[in-house]
Every structure is written in C-alpha cells, then in structure tokens.
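*Asks:* sequence-free structure coming up:
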C-alpha cells in the first residue's frame, strides 16, 4: 500500500493513462469533474461505466476487463461506493492476469474496504487508499 507523498508524486508523474471505474457522463457528478480535471492535465482517462457510451470523447467500457489489452493502464481509479470496491479490485486483478500490466489501484475518499485491500494484497497490486486524486495532484504539482 502506498501512503507516502513521495510515492504518490511518482505515481502521478509517471502515469499517462487512468481507467476510471464509475466515471459518470453527468457533469454534476464528482467523477465527471475528476475525469475532466485529469484530462486537462494531460492524462488519458478511460471511463468504465456500463451506463455511459463515452465521457469527454473517450469510449466508455462496461468493465475494466473489456478495455483492449494493448491499452497501457497506469492507474485504476475507483470512483464507486465502498460496497463495490472489492469487485473493482478483483477486476483489476483480472486485468493484471489478462495483460501482464500492473496498474496502481487508487481508491477515492471513503471508497476502500478491508475486502478490497485484501484482494489487492493477495494479487500484489499497488494500492492507494482513500485519497482524492485531484487533491493529491494539486498537492504535488501546484
């Protein structure tokens, strides 16, 4: 698990593509604002939401594992209620097995759960717990 600010800075600096689970096309939702925020700072944001066709010009996928395996994902940002976080982390573990990629899991504020953390640990996934990606970006790059 990552909690050190230097490690968070490194993750944000090195990342190019963020898959955002729970990214909403509704501009009044925080996940939508976060997607726009990250895009404006140079990240490619791939929405994962079965209720959306696209968000800010990016095709939305029903599930993380539906994203083509040749797409490099650096961060999986989980923007769902904590009751769904374990399922999202399991999907990231499946993505890792399918592609050989090792994205950083990033859970937004109050999104992590003990079960999600356990799944991440069992699958050797790097995990950032309950941190707002926008706040951390501002803290590190403003």
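*Replies:* Received, thanks. No experiment lies behind these values; they were computed from the predicted model shown.
*Asks:* CA only for contacts and neighbour counts going forward, please
*Replies:* Will do.
*Asks:* Spit out the contact partners of the residue nearest to residue 67 when sequence neighbours are not counted.
*Replies:* Once flanking residues are discounted, residue 67 sits nearest to residue 61: 6.5 Å by CA to CA, 6 or more residues apart in numbering. Residues near residue 61 by CA atoms under 8 Å, 6 or more residues apart in numbering: 46-50, 52-53, 67.
*Asks:* if we go to 7 Å?
*Replies:* 47-50, 67 (CA atoms under 7 Å, 6 or more residues apart in numbering).
*Asks:* among those, who's most crowded?
*Replies:* Within the contacts of residue 61, neighbour counts (other CA atoms under 10 Å) peak at residue 47, which reaches 32 neighbours.
*Asks:* Go ahead and confirm residue 19 touches residue 49.
*Replies:* No - using CA atoms under 7 Å, residue 19 is not in contact with residue 49; the gap is 10.4 Å.
*Asks:* next, the one to line up against it:
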C-alpha cells in the first residue's frame, strides 16, 4: 500500500468501523495534541483508552490510563500513536499481540517497515495523519470552521450517522 496517499474511502471505512481507540502517548495536559484528539474522538462516540506508563492507574477523560497496550483487557479496534517514529515497531508488536485491527500514526510519524509488518499481520495502517482532522474533513464538519470538504450533498454523511447512532 502507498502510505503517502490514502483514499477517502479507506480512511472513512476505518473511522466508521472503529469503536474503541487506544491512544499511545496520551497526555493529561489539556494543551497537548493527544489530549485534544482524545477529547474530540470521545465526543464523536468513540471509546478512547489512554496509554501512558507514567500516568498508569490514573483516570483521564473517564477512562483508566494503562501502562501498555497489553494491559488493556477490552478489545481495541485502533491504536493511535502519539510517539516518535522509532517507537512504532514496538507499538506494532504490542498491537499485534492484542489483535488490534488498525495502526494509526499521527502527523510527522512514519515507519515503513512497521507499516509492512502490521499489514502482513492483517492490520490496516494509516501513517502521518490525524484521526481528528480526517474525521472532521470526511464528515464535512471541518467546513463549518472555514475548511472545505469538497462535498455538496443532501445525504447524511456515513461518519456522522454512525457516530450519532452510538451516543
């Protein structure tokens, strides 16, 4: 797969099918991107599980913080990585062990060998993207803030429809 370019359908399907997201590198600092992304995704109906060894056992946005992916007892659909690129292979190994369906790395985070490893294990991979931005863009929501979705339709967007069904 070309990890420089993803189709809107590929990203949209991942966001529509995902229910639970583990955020590796979660922060309790409200000005950090990981906190903002977790809060946004939670508002959109996702269950967001924070992972940060330094904060393990604490509560963040109504969820227990875990030290690692392997400590999470519930199924995880997506692992969203707020870590440096060199940490991604280890995170992929943990994600494979818990049978996560998707590895997603944040803006500026890319590791082609880890992506290949995850895909060979049957996982979907998105690198160098933000699920908050992609959700807003694909749902048309970002257009309210002056962005453009290039979508004009009277049909309800599948991302917004599925998310609202869960809340």
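*Replies:* Happy to help now that I have it. In this text the structure is predicted, and so the values were computed from the model without any measurement.
*Asks:* Out of the contacts of residue 61 of the first structure, which sit inside strands?
*Replies:* 47-48 (DSSP state E).
*Asks:* Name the nearest of the contacts of residue 61 of the first structure relative to residue 140 of the first structure.
*Replies:* Set against residue 140 of the first structure, the nearest of these by CA to CA is residue 47 (23.9 Å).
*Asks:* gap between the closest one and residue 7 of the first structure?
*Replies:* For residue 47 of the first structure, the distance to residue 7 of the first structure equals 25 Å [CA to CA, to the nearest Å].
*Asks:* what's the answer for residue 130 of the first structure, then?
*Replies:* Relative to residue 7 of the first structure, residue 130 of the first structure is positioned 15 Å away (CA to CA).
*Asks:* of the two, who's got more company?
*Replies:* Each of residue 130 of the first structure and residue 7 has its neighbours counted (other CA under 10 Å); residue 130 has more, 17 against 12.
*Asks:* Would you confirm that the more buried one belongs to a helix?
*Replies:* No - using DSSP: H, G, I helix; E, B strand; the rest coil, the secondary structure at residue 130 of the first structure is coil, not a helix.
*Asks:* Just give me the match in the second structure for residue 132 of the first structure.
*Replies:* If you follow residue 132 of the first structure across to the second structure using TM-score structural alignment, you land on residue 130.
*Asks:* List the contacts of that match.
*Replies:* 106-107 are the contacts of residue 130 of the second structure under CA under 7 Å, 6+ apart.
*Asks:* so what corresponds to residue 161 of the second structure in the first structure?
*Replies:* So residue 161 of the second structure corresponds to nothing, using TM-score structural alignment.
*Asks:* you'd agree residue 46 of the second structure is up against residue 20?
*Replies:* Yes - using CA under 7 Å, residue 46 of the second structure is in contact with residue 20, at 5.8 Å.
*Asks:* Pick out the residue nearest the middle of the second structure.
*Replies:* residue 80 (4.0 Å; CA atoms, centre = their mean).
*Asks:* element containing the equivalent of it over in the first structure?
*Replies:* Aligned counterpart of residue 80 of the second structure in the first structure: residue 77 (TM-score structural alignment). Of the helices and strands defined by DSSP states H and E, residue 77 of the first structure is found in strand 75-78.
*Asks:* how big's the offset between that strand and the second structure?
*Replies:* Its aligned residues in the second structure lie a mean 0.9 Å from strand 75-78 of the first structure after superposition (mean CA distance after the TM-score superposition for the first structure).
*Asks:* Figure out how far whatever helix or strand comes next after that strand is from the centre of its chain.
*Replies:* Note on strand 75-78 of the first structure: by DSSP H and E, the next helix or strand toward the C-terminus is helix 85-99. For helix 85-99 of the first structure, the separation from the chain centroid amounts to 11 Å (computed by CA atoms, centre = their mean, to the nearest Å).
*Asks:* And for stretch 67-79 of the first structure?
*Replies:* 7 Å.
*Asks:* Stretch 75-83 of the second structure too?
*Replies:* 6 Å.
*Asks:* what's the answer for stretch 47-62 of the second structure, then?
*Replies:* 15 Å.
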